[in-house]
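Student: Next comes the sequence, and after it the predicted model I'd like to discuss.
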Amino acid sequence: MAAPTAEDAPAGPAQRLAELAEEVPGELGVVLLDPEGGEVAARNADRPFTSASLYKLFLAHAVLDEVDRGTLSLSDTLPELGLTVEQALDVMISWSDNASGAALGRRLGWQEVEAFAHEQGFGATTFDPGTGSEDVVAMTTTPADVADLLDRLRRGELLSGPSTELLLGFLEEQHLDYALSSGFSPDVGFAHKTGLLQDVSHDAGILELGGRDYVVAVLTDGWSDYEESAPWFGEAGREIEASVREDAAAGPLPAAAP
């Protein structure tokens, strides 16, 4: 019986990403982090993409930071919506409501939101200071910035304990599960946020498997419409889950000898 060759070996994360990238009409950007924040896989991590609704992750961070500072209250009302700040955050994240995102951005000021993001280390993430409606097209971010935000969120490094729990809860309640979630097995938990415009489709969140949390950010562009990207995201979800299961099975590295 012939010995196994390299071609017979299971595909690793890098090979999986390369194969997935071939099916994206534009570019694919990915960052996958393990429970300790180590990089499992990455591709085009620093390439700017149109943010689509991923901008709402950074906006939620800015809003809740104001809450933590005491300059804004979750019970404050947004008159144009008839919603409290907390209610607007909820529907902005869990339903990707654009009107709530626009109202919260105006409440804080788009220039202030961008400045805050940069101060927090998300230097490649930009906002359109002129945006005052539901048309959000001039904002950019990178897979690395999105993954960094989620990694710091899960560690409790971004916000107070109550604000961290609130935002994680909104992500866990996500109602838009058309992307990576469509390829995950039932035992995979995913607290996440999608982003969708005609030619871009993204999904990013905290993936839980067997008590271990991974961060994944997948950004893509070049699509003709949502229907074109949906099947690809199902396959991407399956491949990312395979990489996570392999990493989880390997377990943590043994401690170095003293």
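Tutor: Yes, it's here.
Student: going forward, measure contacts and count neighbours with C-alpha atoms only.
Tutor: Will do.
Student: just the helices in the stretch 151-258 of the chain please.
Tutor: For the stretch 151-258 of the chain, applying DSSP state H, counting those that start in this stretch gives helices covering 161-172, 226-250.
Student: now the ones you listed in a markdown table, with distance to F127 and mean neighbour count?
Tutor: As requested, these are exported to a markdown table (distance: least, C-alpha to C-alpha, whole Å; neighbours: other C-alpha atoms under 10 Å):
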| stretch | distance to F127 | mean neighbour count |
| --- | --- | --- |
| helix 161-172 | 21 | 18 |
| helix 226-250 | 23 | 17 |
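Student: next, the one to line up against it:
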Amino acid sequence: MEILHRNIERILTAYTGRWGMVIVNQSTGARLELNPEMVFPAASMIKVPIMYEIMRQAAAGTISLDDSLTVTSCFRTGGAGILKELRPGLTLTVRELVTLMIILSDNTATNMLIDLAGMEAINKTITGLGLKSTVLRRRMMDFDAALAGKENYTSAADLALMFANIYHSRGLPESYGALMMDILTRQQIRDKLPFYLPAKTVMAHKTGTLTGVEHDAGILFLPGGPYIICVLTGDLAANQQGIQLVASIGKVIYEYFHKEK
């Protein structure tokens, strides 16, 4: 991947901030890494391990994906998502809440699922999966907690491992890994890694955004793949720069691997 490395470094020269990346060919094990262990505010990337823990508890019989939960005022919050715009008292299944948490990054759904699974259980599973820098310390949009130092964190290396765990259904029955992959492929926020890719390109991924932070990570499916791709950015002068940076990296990754085959 030396040529790809050079192409990415060429893009990075036009930007300020910091970044961490991991690209893995799942078929061959070949890896490209830039600051893989660098820690970033997780933003909505933390929703991926939350999803995994919900699936783990469902597989264990602790909860059911078909259980219904009511969207009450204590959960409704701002930021990304659709539930804040809908009528109070709406009832959805756990499966529907997980879907909204991933494909629309719904913060209300996320907070409901954090309370359902339990923050301690989520963090225990994160550690058990081998993630070294990822931690859930606060609910979505809890900026008071963030200011008090209770931030959620992750790294590109952790996310690469997280997506490998999902792809291979590690620690779960295969049907739950397949369900997570299906939800991730229905991602509707496509302004970063897939932005310049042909419309029919399949990518199972999750994005994350905070002030000065733009992330995208997941699995790109090509004839020579699949490829795990994790690109995290931080300390951005403007978020639009981060969006353009990640989208440009997605383009050169696609062109490199597409040409390779």
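Tutor: Happy to help now that I have it. Just so it is clear, the structure is predicted and the values come from calculations on it, not from any experiment.
Student: With distance to Q198 of the first structure as extra columns, can I get the helices of the stretch 151-258 of the first structure in JSON lines?
Tutor: Below are the helices of the stretch 151-258 of the first structure laid out as JSON lines (distance: least, C-alpha to C-alpha, whole Å):
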{"stretch": "helix 161-172", "distance to Q198 of the first structure": "23"}
{"stretch": "helix 226-250", "distance to Q198 of the first structure": "6"}
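Student: so which of those gets nearest D90 of the first structure?
Tutor: Smallest distance to D90 of the first structure across these (C-alpha to C-alpha): 5.8 Å, for helix 161-172.
Student: what range in the second structure does that closest one sit on?
Tutor: Residues 174-185 of the second structure are where helix 161-172 of the first structure aligns, with TM-score structural alignment as the criterion.
Student: Mean deviation, the matching stretch versus the first structure?
Tutor: Superposed on the first structure, stretch 174-185 of the second structure shows a mean distance of 1.1 Å to its aligned residues (mean C-alpha distance after the TM-score superposition for the first structure).
Student: Of the helices of the stretch 151-258 of the first structure, which is nearest G109 of the first structure?
Tutor: For G109 of the first structure, the closest of the helices of the stretch 151-258 of the first structure is helix 161-172, at 20.4 Å, according to C-alpha to C-alpha.
Student: how much distance is there from the match of helix 161-172 of the first structure to the middle of the chain?
Tutor: 14 Å (C-alpha atoms, centre = their mean, to the nearest Å).
Student: quick one: secondary structure of the residue in the second structure that L72 of the first structure lines up against?
Tutor: Aligned against the second structure by TM-score structural alignment, L72 of the first structure finds its counterpart in I63. Following DSSP: H, G, I helix; E, B strand; the rest coil, the label given to I63 of the second structure is coil.
Student: these two touch, right, I63 of the second structure and Q57?
Tutor: Yes: with contact defined as C-alpha atoms under 8 Å, I63 of the second structure reaches Q57; the gap is 5.9 Å.
Student: anything in contact with each of these two?
Tutor: Counting by C-alpha atoms under 8 Å, 6 or more residues apart in numbering, no residue touches both I63 of the second structure and Q57.
Student: Would you mind listing the residues in contact with the aligned partner of N44 of the first structure in the second structure?
Tutor: For N44 of the first structure, the aligned position in the second structure is N35, judged by TM-score structural alignment. Neighbouring residues of N35 of the second structure by C-alpha under 8 Å, 6+ apart: W19, G20, M21, A156.
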